[in-house]
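Student: sequence and predicted structure, then a few things I'm wondering about:
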Amino acid sequence: MFHLGRYFGTDGVRGVANSELDALLAFKIGAAAAYALTQESAHGRKAKLLIGKDTRVSSDMLENALVAGTCSVGADVELLGVIPTPAVAFLTIKHKADAGIVISASHNSFEYNGIKIFAGNGYKLPDETEARIEDLIDDFESIPKMTHEKIGRVLKSEIDPVVEYTDHLADTIKGDLSGLRVAVDCANGSSSTTVERLMRLVECKAEIRFYEPDGININDNCGSTHLGQLKERVRSGNFDLGVAFDGDADRCLIVDETGEELDGDRIMAVCAAHMKKEGKLRGGAFVATILSNMGLHAYADKNGMKIECSNVGDRYVLEMMLKKGYILGGEQSGHVIFLEYASTGDGELTALQFMSILKASGKKCSEIAAEVEPWPQLMINVKVPNDKKATLQQLPEVKAAIDAASAELGNNGRILVRPSGTEALVRVMVEGTNSEQVDTLAKKVAKVIESVV
């Protein structure tokens, strides 16, 4: 079931900071989440939550509001500062916190911000828990507020997040990465605090770029959503590969030595084939999404691997992995989950795993990726107000346009129209063996949607 709650999208609560997501809402989320998540788990002690954030100008404001809300219901808080999203999940598990909260709008531009929550097990919250928190936000007066000695506090942190997290990542690969030259794009985001130490630990020669955040330059013409400058740098600087993270470093895209982009599908295919060879690909299968390229399916078939497809969103990928007992899954966008080492998508972990495979292969990056041949695919984002996007496909003219495109593609392709879980958009994705046909049909359906909105 595609979950779009009153406040929570597929990746937490997100909106323009101080407009859609203001300090009052953050205060309420802090109180509601702390109350909902710690009712059963307090065991006669104060519950403890960890809070991390990205580099946006609004992150401090939202952090303070969240802290106030959390403490008001009697939970204690430890602040991790600027740190990647997956680091918060990892540290939540390691330090047995009751929950971890991340303030970030991931790959969105700086004026947005978001709040995502991990349960004590390091996984994103199940739909029922999110719904319970939403009920509490709407009925805020029902949440008991603490007084006297029961009020929560901000604890002096015993954790060095950067050291603990990067040590953990470095331990996930055998040997080191010496001999590789990599250009790294930190998107002026959270990985700015961790990448330098990580690359030193694994002895990789790295040129790190876009790691000077100023509050408003996060994802600004850099990072995994804007690969142009990285491609150019890799080509001109004679690097073995380039690696780009998004604002909160839970996803990673790779650029080979020729400047060609490798999306999450191709990264995952390389990792899956390697894991299968090592006898580590549990069930001989991995999880992709309904958006994953048909070329990935063809590659898996050829190499004796099975793919299970989930809904779009790393929470749904994870659900499917846990249900089927698989340890690898991910999305085209570069969210890849290595369940052996992490409970959520992790960009820096993905980069390390891929680079370790690359070094061991003795081949060029373009060579190990060439075996996965993507089918032509075009995605068009159409602006649609949030209140209209869920019902859009029921409109007769939209339904007719989708059916006509599907009939024309036949067995040589497919069309998928779906609402974004994080933005006021509907995404039109067409894929097929003929790139001209793909282009024409995607534009035709997008035009029909634009005409009815």
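Tutor: Everything's here; your move. Numbers count the residues shown, from 1 in each chain.

Student: only C-alpha atoms from now on, for both contacts and neighbour counts.
Tutor: Will do.

Student: can you give me the distance of the residue lying closest to residue 112 once chain neighbours are set aside to residue 230?
Tutor: Closest residue in space to residue 112, ignoring its immediate chain neighbours: residue 16 at 4.1 Å, by Cα to Cα, 6 or more residues apart in numbering. Relative to residue 230, residue 16 is positioned 28 Å away (Cα to Cα, to the nearest Å).

Student: residue 216 now?
Tutor: 20 Å.

Student: which residues are contacting the lengthiest helix in the chain?
Tutor: Looking across the chain with DSSP state H, the single longest helix is helix 435-452. The contact list for helix 435-452, computed with Cα atoms under 8 Å, 6 or more residues apart in numbering, reads 376-383, 397-398, 401-402, 405, 428-432.

Student: check which helix or strand covers residue 431.
Tutor: According to DSSP states H and E, residue 431 maps onto strand 425-432.

Student: elements contacting that strand?
Tutor: Packing partners of strand 425-432 (3 or more Cα pairs under 8 Å, 6 or more residues apart in numbering; DSSP states H and E): strand 377-383, helix 386-389, strand 413-419, helix 435-452.

Student: got the angle for the first one vs strand 413-419?
Tutor: Looking back up the chat, that one is strand 377-383. For strand 377-383 against strand 413-419, the angle by axes from the mean of the first three to the mean of the last three Cα atoms, to 10 degrees is 20 degrees.

Student: distance from strand 377-383 to the middle of the chain?
Tutor: Chain-centre distance of strand 377-383: 19 Å, with Cα atoms, centre = their mean, to the nearest Å.

Student: put this next to the first one:
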Amino acid sequence: MKYFGTDGFRGEANKDLTAAHAYRIGRFLGDYYKKNFEGDEANPRPRIVIGKDTRRSSYMLEMALAAGITSSGSDAYLLHVTTTPSVSYCVQADDFACGIMISASHNPFYDNGIKLIGEEGAKMEEDILRKIEEYIDREEDDLPLAKQGEIGEVRDYVVGRNRYTGYLISTARRSFKRVKIGLDCANGASFMIAKNVFDALGAETYVINNKPNGVNINRDAGSTHIHQLVEFVKKEGLDVGFAFDGDADRCIAVDNKGEVVDGDAILYIAGNYLKDRGQLQKNMVVTTVMSNFGLYKALEASGIDYIQTQVGDKFVAKELMDHGYSIGGEQSGHIIFSKYATTGDGVLTAIRLTEIMVEEKTDLASLHASLKAYPQVLENVRVKDKKTVLHNEAVLATIDRVNDRLGKEGRTLVRPSGTEPVLRVMAEHLDPDVCQKAVDDIVEAIGQAGLLA
């Protein structure tokens, strides 16, 4: 698709993603859900809920979306600064037509994005996204404008965020009393929610990067800059630390020894916990093609089955919903516990890990000690055209040769980013030098073909 990638419409604010784009998206959704809508006295118009992260441009896009929605005759409900999973929760719990999250996730502040959430709380169907793209590109705005009393309303809906916070607290069955927990809020959306949740559950909560100013979101903070939390956990002698990204749909943990616990390790810990209690539906953990070789070997040793999807939490979510599996996720920290949510939820993941620690009466380091991750090298390669590279015969021949060389103890993966003009070239093997040589050979082949940007 032209605008919507694996995680929404994303790009530099006021360059790739403008207020005009947001207005048109709002116009389309307001009109789309108004058709065939049967209202009542309490809800005379379709209701669309909007959340945003702490980027300066999020406020601009929020107003443009609300203007588009109301001018088409639907109502816009504003959650204000909140997390992506909270929007998903509100769509389901409060029967909204759909939800919108304004965020570029882990990207720097000058980028932004618009994520659309369908009526079931999962990413919106692609056929609707295609219709939105067609409308954005039309020269004429041919959708009807609401008139007089048909113009929609904009309503404050901070109560929805509060309900979501209460829901998170209600999912915990144990008190976290005397557990010392560190939180890195990435100066993003979780700063409004995370500490309140863990305080309510009785934890001793320590927080960093919880003072957003519109331009410091993800800046040397959060799940993509985990070194800050590693040092914080060590310095304060904490039992565990959790780092979120800008919209808090990801969580990366740090154990009591200061070791990073990524999404693969979280899947391993939670998968074993659920299996031991007979709660791992169909004995399956859903992963993506980016998960580490070590995870698969560890799951096999535990007698747990696994399946791979494309990269993107929407593909993981679909697999979970289609087949009724319990848990799935990505190495990057998007973890979905299908019993509780339809999308990745960083704060919920942190609750689940802490609860496992409390119930098992052990520390986080012990819970992932049996998982031995393979060395992995990942390089983001800027190219002129992603599809051209992936169909180039010389590049494909090089990839085949490299995979033959790695054999059964390694692998490569070359895939296009869904949000950036880059190819992600990854290699895994027990020998890190072999990994690096494999990536170097593939990147060199792309360069020799004249396809580097």
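Tutor: Looks like it came in fine. Just so you know, these numbers come straight off a predicted model, no measurement behind them.

Student: let me see the TM-score of these two.
Tutor: Taking TM-score structural alignment, normalised by the length of structure 1 as the basis, the two superposed chains have a TM-score of 0.95; 446 aligned residues with a Cα RMSD of 1.4 Å.

Student: and residue 216 and residue 230 of structure 1? which has more neighbours close in?
Tutor: Taking neighbours as other Cα atoms under 10 Å, residue 216 of structure 1 and residue 230 compare with residue 230 leading, 25 against 15.

Student: give me the number of residues near residue 159 of structure 2?
Tutor: 11.

Student: my guess is it is in a helix, correct?
Tutor: Yes: the assignment for residue 159 of structure 2 by DSSP: H, G, I helix; E, B strand; the rest coil puts it in a helix.

Student: could you find the closest non-adjacent residue to it?
Tutor: In space, residue 159 of structure 2 is closest to residue 79, 7.7 Å off (Cα to Cα, 6+ apart).

Student: what does the one you found correspond to in structure 1?
Tutor: Aligned counterpart of residue 79 of structure 2 in structure 1: residue 80 (TM-score structural alignment).

Student: buried set for stretch 311-324 of structure 1?
Tutor: Neighbour-count burial for stretch 311-324 of structure 1 flags 311-321 (criterion: 16 or more other Cα atoms under 10 Å).

Student: pull up the aligned stretch in structure 2 for it.
Tutor: Matched against structure 2 by TM-score structural alignment, stretch 311-324 of structure 1 falls on residues 310-323.

Student: can you give the distance of that stretch from its chain's centre?
Tutor: 12 Å.

Student: next: stretch 14-24 of structure 1.
Tutor: 20 Å.

Student: for that stretch, which outside residues touch it?
Tutor: Residues contacting stretch 14-24 of structure 1 (Cα under 8 Å, 6+ apart): 7-8, 13, 58, 61-62, 65-66, 105, 111-115, 422.

Student: quick one on the thing from earlier: tell me which of the helices and strands packed on strand 425-432 of structure 1 lies nearest to residue 153 of structure 1.
Tutor: helix 386-389 (37.2 Å; Cα to Cα).

Student: what helices and strands are in contact with the helix or strand following that closest one?
Tutor: Using DSSP H and E, the helix or strand that follows helix 386-389 of structure 1 in sequence is helix 396-409. When contacts are defined as 3+ Cα pairs under 8 Å, 6+ apart, helix 396-409 of structure 1 sits against strand 413-419, helix 435-452.

Student: highest mean neighbour count out of these?
Tutor: strand 413-419 (a mean of 20; mean count of other Cα atoms under 10 Å).

Student: structure 2: matching residues for that one?
Tutor: Under TM-score structural alignment, strand 413-419 of structure 1 corresponds to residues 410-416 of structure 2.

Student: which ones are touching residue 315 of structure 2?
Tutor: Contacts for residue 315 of structure 2 (Cα under 8 Å, 6+ apart) come out as residue 309.

Student: any idea which element it lies in?
Tutor: Going by DSSP H and E, residue 315 of structure 2 is part of helix 313-323.

Student: mean shift of that helix relative to structure 1?
Tutor: Here the mean offset of helix 313-323 of structure 2 against structure 1 after fitting is 1.0 Å, by mean Cα distance after the TM-score superposition for structure 1.

Student: could you dump the helices and strands packed on helix 396-409 of structure 1 to a markdown table with distance to residue 28 of structure 1?
Tutor: Listed next are those as a markdown table, based on distance: least, Cα to Cα, whole Å:
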| stretch | distance to residue 28 of structure 1 |
| --- | --- |
| strand 413-419 | 27 |
| helix 435-452 | 36 |
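
Student: residue at max distance from the center of structure 1?
Tutor: What lies farthest from the middle of structure 1 is residue 148; by Cα atoms, centre = their mean that is 40.0 Å.
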